[in-house]
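**Q** need a 3D model of the following:
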Amino acid sequence: MKKWSKLQKELYLIIDPEIDFQIHCVAYPMRSRYGNTDLPRYWITLGKEIIFDYPKQFVSHDGGIRNYKPHGITKNYPYNNDISDISDLIREYIDTPVSEIFTKHFENDYWGLANILRAADRRIGQRRLDILRRRIKNQAAQKILEVRFKKSTVNNQENS
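**A** Sure, this is the predicted structure:
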């Protein structure tokens, strides 16, 4: 996995600065007499609320990773996990031309992350955000959209 701080910094450049959106990635070292590995975690906060949490929202009690991959569940978390895939998706989102962001199907988005990023993307205007709000079911993205619409309403009232 490439440097997370660089990717995070690039993502923050396109996130609406008016919302309290933060994204984090960390790998906690796990040491035992059976071996060593890292426990990866990705999480997104909106204000003080965690709205996306990998692996918590995606790993089942038997260690399988529930996601939307066409080939089913990846077993054996933390030894097999999606952290690099999530970082790759974020990189793909950042590198996508602005003209394609709203309509592009991110083929490797197995976690609903693209709609979360779209909802927070400052390059997407109010009209398209309204379309997004009516079109998606992702609860985390809906929370971001709600905050963005509230901020927009407040800003419009202040400018009147």
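
**Q** contacts and neighbour counts: CA atoms only from here.
**A** Will do.

**Q** would you map the helices across the protein?
**A** Counting by DSSP state H, the chain has helices at residues 4-12, 83-95, 98-101, 113-120, 126-135, 139-159.

**Q** deepest of these, which one?
**A** Scoring these by mean neighbour count under mean count of other Cα atoms under 10 Å gives helix 113-120 as the most buried, with a mean of 23.

**Q** I have a second one here; can you model it like the first so I can compare?
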Amino acid sequence: MSKPWSKLQKEYYLLVADGLKIQLQCRAYRMASNYGDTNIPRYWLTLGKEVLWDYPGDFMGRENPERAPTGAFPYIMDVSDISSLLREYIDTPKDAVFNRVFEHDHWGLTDILKASDKRIGRRRLPLLKEKLSNPAAIRVIEARLT
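**A** Alright, predicted model coming up:
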């Protein structure tokens, strides 16, 4: 991560549509075992009290078996990739964000970010909704339209 998480998070919140109760969090949890200690990362995004996106929880093979990583702790490597993706999203110019395809988004995060982004105004939200199949992103669009 090029910047501390709190600075990246703050920059994301500057893009969030006014009045949208969305939170993006990142934490590392200490896990001790007989083989040593490690930090297990977790990202999650909520709308109000509803968890819309949870990494690694949503990617452990239960709901998305095709996205389940292999190996003991593959998630540790994804943390910097998710933060880099968030940085790339934040740095995308306003006129490009609507149609941009984020090739390195293996988690479906950028659809949710687009749905929450005030740079995509209410007038274009129905068009975005038609383009997306991500239920979490659609839920965010519906919250913005009500």
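
**Q** TM between them?
**A** With the length set by TM-score structural alignment, normalised by the length of the second structure, the two chains reach a TM-score of 0.90; 143 aligned residues with a Cα RMSD of 1.8 Å.

**Q** picking up where we left off before, could you redo the helices of the first structure as TSV and give each row distance to residue 57 of the first structure?
**A** Formatted as TSV, the helices of the first structure follow (distance: least, Cα to Cα, whole Å):
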stretch	distance to residue 57 of the first structure
helix 4-12	21
helix 83-95	14
helix 98-101	25
helix 113-120	13
helix 126-135	22
helix 139-159	12
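
**Q** map residue 43 of the second structure onto the first structure.
**A** Residue 43 of the second structure maps onto residue 42 in the first structure, with residues paired by TM-score structural alignment.

**Q** and the residue nearest to that match when sequence neighbours are not counted, how many neighbours?
**A** Spatially, and ignoring its direct neighbours in sequence, residue 42 of the first structure is nearest to residue 25 (4.5 Å; Cα to Cα, 6 or more residues apart in numbering). Counted with other Cα atoms under 10 Å, the neighbours of residue 25 of the first structure add up to 17.

**Q** over to the one 5 residues further on?
**A** Other residues near residue 30 of the first structure come to 11 when the count uses other Cα under 10 Å.

**Q** so who does it touch?
**A** 36-39 (Cα atoms under 8 Å, 6 or more residues apart in numbering).

**Q** aligned partner of the residue nearest to residue 42 of the first structure in the second structure?
**A** Using TM-score structural alignment, residue 25 of the first structure sits opposite residue 26 in the second structure.

**Q** the spatially most central residue of the second structure - nearest residue in space that isn't next to it in sequence?
**A** The residue lying closest to the centre of the second structure (Cα atoms, centre = their mean) is residue 109, at 3.6 Å. Nearest residue to residue 109 of the second structure, sequence neighbours excluded (Cα to Cα, 6+ apart): residue 53, at 7.8 Å.

**Q** the one you found and residue 108 of the second structure: what is the separation?
**A** From residue 53 of the second structure across to residue 108 of the second structure, the span is 9 Å (Cα to Cα, to the nearest Å).

**Q** out of the two, which sits in the more crowded spot?
**A** residue 53 (21 against 15).

**Q** need the contact list for the more buried one.
**A** Here residue 53 of the second structure is in contact with 44-46, 109, 136 (Cα under 8 Å, 6+ apart).

**Q** nearest to residue 89 of the second structure, of the residues you listed?
**A** Nearest to residue 89 of the second structure out of those is residue 109 (Cα to Cα; 9.9 Å).

**Q** enumerate every residue touching the alignment partner in the second structure of residue 148 of the first structure.
**A** In the second structure, residue 148 of the first structure lines up with residue 144, judged by TM-score structural alignment. By Cα under 8 Å, 6+ apart, the contact list for residue 144 of the second structure reads 17, 20, 116, 122.

**Q** now swap in residue 133 of the first structure and tell me
**A** 142, 145.

**Q** touching, residue 28 of the first structure and residue 42? I think so.
**A** No - in this structure, residue 28 of the first structure is not within contact of residue 42 by Cα atoms under 8 Å, at 11.2 Å.

**Q** more crowded one of the two?
**A** residue 42 (18 against 11).
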